[in-house]
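A.B. asks: Give me coordinates for this.
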Amino acid sequence: MKKILLCCNAGMSTSLLVQKMQKDAAARGLEVTIEARPLNEAMDHLDDASIVLLGPQIGYAKGDFEKACAGKNIPVDVIPMADYGRMNAAKIIDGALAKIG
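C.D. replies: Okay, the predicted model is just below:
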């Protein structure tokens, strides 16, 4: 089972996105778990993640996450602002799964 870890500032808007992504994944029968963590907790939850997606508002932290994930073969990406703003769950999931391989 693949796990998508979303990371944001405080978790409010991202929790709505996670709910939408979970519904979309379930409707498509995808074997994926999706979870959101605030920035100050996310580093403690990298070990079981298949990919880390950062909210656009914390894109500045991408380098830190890439360093933390370097030896773990976990890709890190920033969710595009347009997809985040529109809560385009399907596109975000598809992009994440494409990077996981």
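A.B. asks: alpha carbons only for contacts and neighbour counts from here, please
C.D. replies: OK.
A.B. asks: Let me see the residues that make contact with the longest helix belonging to the chain.
C.D. replies: Of all the segments of type helix in the chain, defined by DSSP state H, the longest one is helix 12-27. In this structure, residues lying in contact with helix 12-27 by CA atoms under 8 Å, 6 or more residues apart in numbering are 6-8, 31-36, 55, 84, 87, 89-90, 93.
A.B. asks: So which of those wins on neighbours?
C.D. replies: Within the contacts of helix 12-27, most neighbours by other CA atoms under 10 Å means Cys7, with 29 neighbours.
A.B. asks: Another for comparison:
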Amino acid sequence: MKKIVLFCSQGMSTSLLVNKMEKVAEKEGYDCKIEAHNLASLSQKAPDADIILLGPQIRFNEKKIKKQYPEKKVMVIDMLMYGRMDGKGVLESAKKLLGD
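C.D. replies: The predicted structure is shown next:
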């Protein structure tokens, strides 16, 4: 099972996106756990993640997070996909980065 963790400034805007991603994953039979958290909880939530997704509003943290977690896949969610709450598109992007 893959663990996908999304972070944004407050953790609220990504919750809707997580719900949409979960529905797509269930429909496709993709075995994963998807969570949304605020950036302040990064140090508690990132170590267990297979991939860290960042909301566009915190994209400036990407380099720092990649340096902090060099063994993790880190991706900024495409702004257009995020704005449209495109769960399918974001999940497919994450799967591609994971090599799934």
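A.B. asks: After superposition, what is the TM-score?
C.D. replies: TM-score for the superposed chains, counting by TM-score structural alignment, normalised by the length of the second structure: 0.94, backed by 99 aligned residues with a CA RMSD of 0.9 Å.
A.B. asks: re the thing from before, in strands, which of the contacts of helix 12-27 of the first structure fall?
C.D. replies: Per DSSP state E, strands hold the following members of the contacts of helix 12-27 of the first structure: Leu6, Cys7, Cys8, Val32, Thr33, Ile34, Glu35, Ala36.
A.B. asks: Distance to Gln22 of the first structure for those - can I get that in JSON lines?
C.D. replies: Formatted as JSON lines, those follow (distance: CA to CA, whole Å):
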{"residue": "Leu6", "distance to Gln22 of the first structure": "12"}
{"residue": "Cys7", "distance to Gln22 of the first structure": "15"}
{"residue": "Cys8", "distance to Gln22 of the first structure": "17"}
{"residue": "Val32", "distance to Gln22 of the first structure": "8"}
{"residue": "Thr33", "distance to Gln22 of the first structure": "7"}
{"residue": "Ile34", "distance to Gln22 of the first structure": "6"}
{"residue": "Glu35", "distance to Gln22 of the first structure": "9"}
{"residue": "Ala36", "distance to Gln22 of the first structure": "11"}
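A.B. asks: Which one of the residues you listed is nearest to Phe65 of the first structure?
C.D. replies: Among these, Cys7 lies closest to Phe65 of the first structure (CA to CA), at 10.2 Å.
A.B. asks: what's the counterpart of Ile77 of the second structure in the first structure?
C.D. replies: Matched to the first structure by TM-score structural alignment, Ile77 of the second structure sits across from Ile79.
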